[in-house]
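K.L.:
The sequence isn't on hand, but the structure is:
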């Protein structure tokens, strides 16, 4: 039997529409499946990328931890090396300080004894030999002092203590110290009175000017020296002039280096180790003061230190120039000398007695008390070593003498201690300060100045 329904029968049309609908649904499902597979592929790709990045992050983290561990180990080594260097510097400073004190002490006694020996010589040949010995002692003293200063600068011991510094008092002190040298060489030393003040460290500034003046006096054979200060706006220029051999232009940069001396000074027969100006340069850098030099060969030099201006808190009464020390007589002047070194006491007694003074000797505070128990003895000047035995300081002896006598007896501290502590103690207790080994002419000039 055959189906004789026409092609456009309703059932066939529905069937065709159903087939088309199923095809569309199938196509939609296929697209969704394809999108889902694409998403899964992307997710898998991202997953693989994440795993790869995690591995790289772990690798970089391990490398960073290794680097940090290595850096920490290096820091420990550097810290240990720094501590070792600081200990070495501290040891070197203590060694130089102790060795310098021990070496300067016998030099001090030798210089005092030699001075007495020179005065006792009548024959020119003997006096010449004694003078040669004195020159050798001076050379050793200058070298030791310079080495001590250089070692302290390298170790950072010199730490500036900035304050207002009146230049008048410093100029007067420096003039009194230099006068015996310039008088012996017949140089005309002048210093200009000043009421100017600067912002600086008084001890370091005085040391710098002392080195410049000593250097000028050392190399100047004729003419003279000048110490002056000029205000330039908010700065003060402190100048040291001399009529020495001068410094050639090609040598001016090197003259401030250690162990450097100008050819003109060498040709003139000057001696020295070229450390004085190096110390001045290092101290000027530590203070932030400008250091300049102008010089003409055969005519002389001018060294200048520029520091900030500061109005002095106290008025100074500078004497003026040229310097002429008062010749106060030392004959029969009662003096008390305090030192724990018996050799120094004997040398001081011989020297001061030759000058005509009435000398009493003390090694400690008990000896001082015994001397002061004599009501007829009233010291005109005290000469005291800074360090006595058992940690006792000469300052204590000065205080007791002044308290006992009821007046501020002039006192001179004589010490091989070149620290700021000793220098400030002298300032605080109104004492003059001389460093061992002292020059007898300088000691006598200072004593005459105090008595006058």
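P.N.:
In hand now; what should we look at? For clarity, every value in this text was computed on a predicted model and none was experimentally measured.
K.L.:
hey, let's count contacts and neighbours off CA atoms from now on
P.N.:
Noted.
K.L.:
Give me the residue at the spatial middle of this protein.
P.N.:
The centroid of the chain falls nearest to residue 158 when counting by C-alpha atoms, centre = their mean (3.2 Å).
K.L.:
Now that one. Nearest residue, chain neighbours left out?
P.N.:
Closest residue to residue 158 apart from its sequence neighbours, by C-alpha to C-alpha, 6 or more residues apart in numbering: residue 152 at 6.3 Å.
K.L.:
quick one: that neighbour from residue 93, how far?
P.N.:
Distance, residue 152 to residue 93, using C-alpha to C-alpha, to the nearest Å: 6 Å.
K.L.:
Give the other helices and strands that the helix ranked longest in the chain contacts.
P.N.:
Scanning the chain for the helix with the most residues, using DSSP state H, yields helix 10-120. In terms of contacts (3 or more C-alpha pairs under 8 Å, 6 or more residues apart in numbering; DSSP states H and E), helix 10-120 is packed against helix 124-155, helix 342-354, helix 440-451.
K.L.:
mind redoing it with 6 Å?
P.N.:
Packing contacts for helix 10-120, counted by 3 or more C-alpha pairs under 6 Å, 6 or more residues apart in numbering; DSSP states H and E, involve helix 124-155, helix 342-354.
K.L.:
Report the buried residues of the last one.
P.N.:
Read that as helix 342-354. 343, 344, 345, 347, 348, 349, 350, 351, 352, 353 (16 or more other C-alpha atoms under 10 Å).
K.L.:
ditto for the longest one
P.N.:
Applying a neighbour-count criterion of 16+ other C-alpha under 10 Å, the buried positions in helix 124-155 are 127, 130-131, 134, 137-138, 141-153, 155.
K.L.:
Just the residues contacting the next helix or strand after it, thanks.
P.N.:
Using DSSP states H and E, the next helix or strand after helix 124-155 towards the C-terminus is strand 163-166. Strand 163-166 is contacted by residues 197, 198, 199, 200, 202, 312 when judged by C-alpha atoms under 6 Å, 6 or more residues apart in numbering.
K.L.:
Give me the buried positions along strand 163-166.
P.N.:
For strand 163-166, by 16+ other C-alpha under 10 Å, it's 164, 165, 166.
K.L.:
Correct me if wrong, but residue 327 is in a strand.
P.N.:
No. Residue 327: not assigned to a strand; according to DSSP: H, G, I helix; E, B strand; the rest coil it is coil.
K.L.:
one more structure, for comparison:
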């Protein structure tokens, strides 16, 4: 019996539930204390109309006036205490231990003092006055049952102190009607208390959900931080190791081209072509992987400028025409006349088009690929059409995700890694462009990029694609090329390819060796220099020193790095920077210009 009474009065502190965190208990105390302050502040506004009523009826309302003014002073005192309470929010557990007993005491006193209004006016006024006062007190109790029950013990003290005195005072206030009013007051007490229990469960469930949400958010934050650390570690590894990873791929491309130039067996032509395509696929996949890592790592911070897209599209198409021809596909370009331009980043736009065209050719067995551009209002739509396998409706939302490839793609070409379209999506996002696709399964797809139109460039500012007349992969070259490269495997590949093209190649592993060759009488027309040399020298400084000795020579930096400060400085100063793995056709065209000019 004692335990039941203690629980009813809130003395057992059922609200200090071990399943609720200190933060949640403090949150419940916030709501309860705030509602208690509001309840005390409202009482003077409730009491004044009744005081005026008594004075209008020429009855003694002095006691009720004193009660109302006392509540006014209590309201000011509660505001000050509540302000002090808000200032003590450093430790939730200590806050609850310090302030919960105070709030419970205030609730008990508030309940008792609220019911005093009926006691003080029990012999005053008529039935309608007393009934309206009872109804007003009941409404205040109901409001507190809804909003003051986050901590049930606080409401229990308020309710028991208030409504017990109301019930005891009922026969005195309603001497003729108490047999009817008293049962109603008891039923009202049961209903209100049940409502208070339900409201308390709601508040407790709410704070538990808030706790669960905070825990989930913290777990998500920790998981996100771990994922970001793993991503940064992966990107750092790829960025740091990119030079060493590119070296063998670079050498393979050169060696295959050298073997193909020396081959006299017709039976070896098809497998060599397949080998070329495989290495080209590795080039593109490798570039996509590193580009994706650089983009995700925040290394790529592009600036959009006016880009004449016609020369860029033609350049990309020229890279894939031989591959399209070998697959029996038709690669066409349809561009508008004039110097149209879009607002984009040239490098990211080129990479996006390369990936889209490569993707289209890879998954097209018959027909062809069309690269086109169309004006749409103040924007340009760059499109890549194909007659390939197409994409099912349910898969369209996933094709731009890294490492995703559909079932048809795996059957057609198992060598891909699902990175090409992911890089396109990242590049488009960085440029502020929109992207998308339309596709019909087994009939083809249309991938598009939408860019704002830029002011047309002057004709002189548009660099034409250099296509020397009569130049082909079989064109022999003449001249001397000095290559500064410290990797023996790559050096052998350089030498083999240069000799296959008819070029005399002189290789040096360091700047000191290269300068010694020049001092010994070597007069190169072309100089190609790697940036990272094992001797610790800067390739850029070596290249400048060689140009001072050979002022008539042409040359470029060739490196597997992208973010080297030395390479960026070289580009700022107007030097040509080539990146490994270097396409043999690109190198052949470059040497054709340099050696013929020499």
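P.N.:
Structure received. Everything quoted here is computed from the prediction, not taken from an experiment.
K.L.:
quick revisit: what's the spacing between the aligned partner of the residue nearest to residue 158 of the first structure in the second structure and residue 163 of the second structure?
P.N.:
With the correspondence set by TM-score structural alignment, residue 152 of the first structure lines up against residue 294 in the second structure. Distance of residue 294 of the second structure to residue 163 of the second structure, given as C-alpha to C-alpha: 71 Å.
K.L.:
burial count for residue 91 of the first structure?
P.N.:
By the criterion of other C-alpha atoms under 10 Å, residue 91 of the first structure has 13 neighbours.
K.L.:
Can you tell me how far it is from residue 156 of the first structure?
P.N.:
With distances taken as C-alpha to C-alpha, residue 91 of the first structure is found 13 Å from residue 156 of the first structure.
K.L.:
ditto for residue 105 of the first structure
P.N.:
Separation of residue 105 of the first structure from residue 156 of the first structure (C-alpha to C-alpha) stands at 25 Å.
K.L.:
next one: residue 22 of the first structure
P.N.:
Using C-alpha to C-alpha, residue 22 of the first structure is found at 97 Å from residue 156 of the first structure.
K.L.:
Can you tell me the closest non-neighbouring residue to the alignment partner in the first structure of residue 438 of the second structure?
P.N.:
Residue pairing (TM-score structural alignment): residue 438 of the second structure is matched to residue 294 of the first structure. Excluding the flanking residues, the one nearest residue 294 of the first structure by C-alpha to C-alpha, 6+ apart is residue 302, at 5.2 Å.
K.L.:
is it fair to say that neighbour lies in a strand?
P.N.:
Yes. Counting by three-state DSSP, one finds residue 302 of the first structure located in a strand.
K.L.:
okay, now it: neighbour count?
P.N.:
Count around residue 302 of the first structure with other C-alpha under 10 Å applied: 20.
K.L.:
from memory it sits against residue 241, does it?
P.N.:
Yes. Between residue 302 of the first structure and residue 241 there is a contact under C-alpha atoms under 6 Å: 4.5 Å.
K.L.:
quick one: which helix or strand includes residue 215 of the first structure?
P.N.:
Using DSSP H and E, residue 215 of the first structure falls within helix 202-219.
K.L.:
can you list contacts of that helix?
P.N.:
Outside helix 202-219 of the first structure, the residues that touch it by C-alpha under 6 Å, 6+ apart are 165, 242, 244, 276, 280.
K.L.:
And for the fourth one, the neighbour number?
P.N.:
Close neighbours of residue 276 of the first structure, defined as other C-alpha under 10 Å, add up to 29.
K.L.:
List the contacts of the counterpart of it in the second structure.
P.N.:
Under the alignment (TM-score structural alignment), residue 276 of the first structure pairs with residue 420 in the second structure. Counting by C-alpha under 6 Å, 6+ apart, residue 420 of the second structure makes contact with residue 355.
K.L.:
Recalculate using a threshold of 10 Å.
P.N.:
For residue 420 of the second structure, the contact set (C-alpha atoms under 10 Å, 6 or more residues apart in numbering) comprises 284-285, 287-289, 291-292, 351-352, 354-359, 399-404.
K.L.:
Same question for residue 194 of the second structure.
P.N.:
The contact partners of residue 194 of the second structure, by C-alpha under 10 Å, 6+ apart, come to 145, 188, 200.
K.L.:
Can I get the buried part of those residues as one PyMOL selection?
P.N.:
The PyMOL command for the buried members of the contacts of residue 194 of the second structure (criterion: 16+ other C-alpha under 10 Å) is given here:
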select buried, resi 145+200
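K.L.:
would TSV of the contacts of residue 194 of the second structure with secondary structure and distance to residue 410 of the second structure be doable?
P.N.:
Formatted as TSV, the entries for the contacts of residue 194 of the second structure read as follows, by DSSP: H, G, I helix; E, B strand; the rest coil; distance: C-alpha to C-alpha, whole Å:
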residue	secondary structure	distance to residue 410 of the second structure
145	helix	65
188	helix	73
200	helix	58
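K.L.:
Closest to residue 22 of the second structure out of the contacts of residue 194 of the second structure?
P.N.:
Nearest to residue 22 of the second structure, judged by C-alpha to C-alpha, of these is residue 200 at 17.1 Å.
K.L.:
Map the closest one onto the first structure.
P.N.:
Matched across to the first structure, residue 200 of the second structure finds no residue, judged by TM-score structural alignment.
K.L.:
Let me see the ranges of the helices in the stretch 251-400 of the first structure.
P.N.:
Shown for the stretch 251-400 of the first structure, the helices assigned by DSSP state H, counting those that start in this stretch span residues 263-267, 276-287, 342-354, 365-372, 394-405.
K.L.:
of those, which approaches residue 222 of the first structure most closely?
P.N.:
For these, the distance to residue 222 of the first structure is smallest for helix 263-267, at 13.5 Å, taking C-alpha to C-alpha.
K.L.:
I'd like the distance from the aligned partner of residue 519 of the second structure in the first structure to residue 400 of the first structure, if you could.
P.N.:
Here residue 519 of the second structure is matched to residue 373 in the first structure, going by TM-score structural alignment. Distance, residue 373 of the first structure to residue 400 of the first structure, using C-alpha to C-alpha: 12 Å.
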